[in-house]
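Asks: Below is the sequence, then the predicted model.
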Amino acid sequence: MRTRFIYICSPCRGDMEKNITKAQGYCREAAQLFHDVVPIAPHVYCTQFLDDTQPEERAAGMDMGIALLSMCSEIWVYGMENPSEGMKREIEYATEHGILVRDAVEVYRHTGEEPPDTELGDALIVLPSHVGSTNGIAAVESTTVRISGEAVVELAHELRKHPGHDITLEAEA
């Protein structure tokens, strides 16, 4: 199942036709080589109904791209050594919002290798609760909740997909 939404960051301006064709190829390659990836390239999609040469429509396209980027877990940068202005804005947004920024060259360099050991620890949350008082002395107990690292990562992805909404985690029995 494809569960990783990956933002494809590459140039659009300049030779737009050539750059869009390249972005389509990057998406195809990502989808073929990584069976858990959903590649997201707004300049492939948005240029179908917006005119990138019109400042207002370019701004709308960039805003839509940032909205899509906010739902992704990673941004793969094609041309990390010389990003366009639009790419710089996307990279900056990703960095500020905790989205993993990866040089596409490095992503593909390690294709087919075993992924590094990324076992996560658990998050322990201590919740104090007032139990009562004895002889005027407050008795306080606490409850510790353990959340697996994987659940924390999944929670972060869900919160990023649904900004401003509460997300409920239910413990498995």
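Replies: Right, received. Where do you want to start?
Asks: switch to C-alpha atoms for all contacts and neighbour counts from now on
Replies: Will do.
Asks: separation between the residue nearest to V152 when sequence neighbours are not counted and T143?
Replies: Distances taken as CA to CA, 6 or more residues apart in numbering place A123 nearest to V152, at 7.6 Å, with adjacent residues excluded. Shown here: A123 relative to T143, a distance of 14 Å by CA to CA, to the nearest Å.
Asks: Between these two, point out the one with more neighbours.
Replies: A123 (15 against 10; other CA atoms under 10 Å).
Asks: Please compare the first structure with the one that follows:
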Amino acid sequence: MEKVYIISRYRAFTERGREFNRRVARYFCRKVILEGKQPIAPHLYYTQFLDDGDERERRIGTQIGIKELREADEFLLILIDGKISEGMYAEIREATKEGKRGRIICMTRKEIEEVME
């Protein structure tokens, strides 16, 4: 089964913003599964037990995520309102360096909210 690494925002200024970002990631993970592929979304998994606000724990989660990105067959980059976070930037840089094939989805917040309903 092909593995698809999900690149999307996690960090936000508010808990409401983080929840929105988690919903986006879950939505696209589901779409990937329905395509018959395995989604890899470290920002959903590791934030369940690592503290994203603690730089050491964030770095650990990021390092594991980059390892998983290297092992993935492709990536899916999700841009909402054209915003790229620091973490996304690192993942994009790594995917480019590795020569991964990928897809990019660009949507506005309003568009993604409508399709996630």
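Replies: Received, thanks. What you are looking at is a predicted structure, and each value in this text was computed from that prediction instead of being measured.
Asks: any idea which residue sits dead centre in structure 1?
Replies: The centre of structure 1 sits closest to S73, judged by CA atoms, centre = their mean, with a distance of 2.2 Å.
Asks: so what corresponds to it in structure 2?
Replies: Taking TM-score structural alignment as the alignment basis, one finds that S73 of structure 1 is matched in structure 2 by D73.
Asks: Repeat that for P128 of structure 1.
Replies: P128 of structure 1 maps onto nothing in structure 2, by TM-score structural alignment.
Asks: P128 of structure 1 sits in which helix or strand?
Replies: With elements taken from DSSP states H and E, the one containing P128 of structure 1 is strand 123-134.
Asks: Also I105 of structure 2?
Replies: Secondary structure assigned from DSSP H and E places I105 of structure 2 in strand 101-107.
Asks: name the helices or strands packed onto that strand?
Replies: If you count contacts as 3 or more CA pairs under 8 Å, 6 or more residues apart in numbering; DSSP states H and E, strand 101-107 of structure 2 packs onto strand 74-80.
Asks: can you list contacts of the strand it packs on?
Replies: Contacts with strand 74-80 of structure 2, where a contact means CA atoms under 8 Å, 6 or more residues apart in numbering, come from 2-8, 69, 95, 100-109, 112.
Asks: again, but for stretch 57-73 of structure 2
Replies: Applying CA under 8 Å, 6+ apart, the set of residues contacting stretch 57-73 of structure 2 from outside is 2-5, 40, 42-43, 46-47, 50-52, 75, 87, 91, 94-95, 98, 100-101.
Asks: Now list the buried members of those residues.
Replies: Among the contacts of stretch 57-73 of structure 2, those scoring as buried are 3-5, 40, 42-43, 46, 50, 52, 75, 87, 91, 94-95, 100 (criterion: 16 or more other CA atoms under 10 Å).
Asks: The residues you listed in helices, which ones?
Replies: 42-43, 87, 91, 94-95 (DSSP state H).
Asks: How many neighbouring residues does the nearest residue to I105 of structure 2 once chain neighbours are set aside have?
Replies: The shortest distance from I105 of structure 2 to any non-neighbouring residue, by CA to CA, 6+ apart, is to I78 (4.9 Å). Other residues lying near I78 of structure 2 total 22 when counted by other CA under 10 Å.
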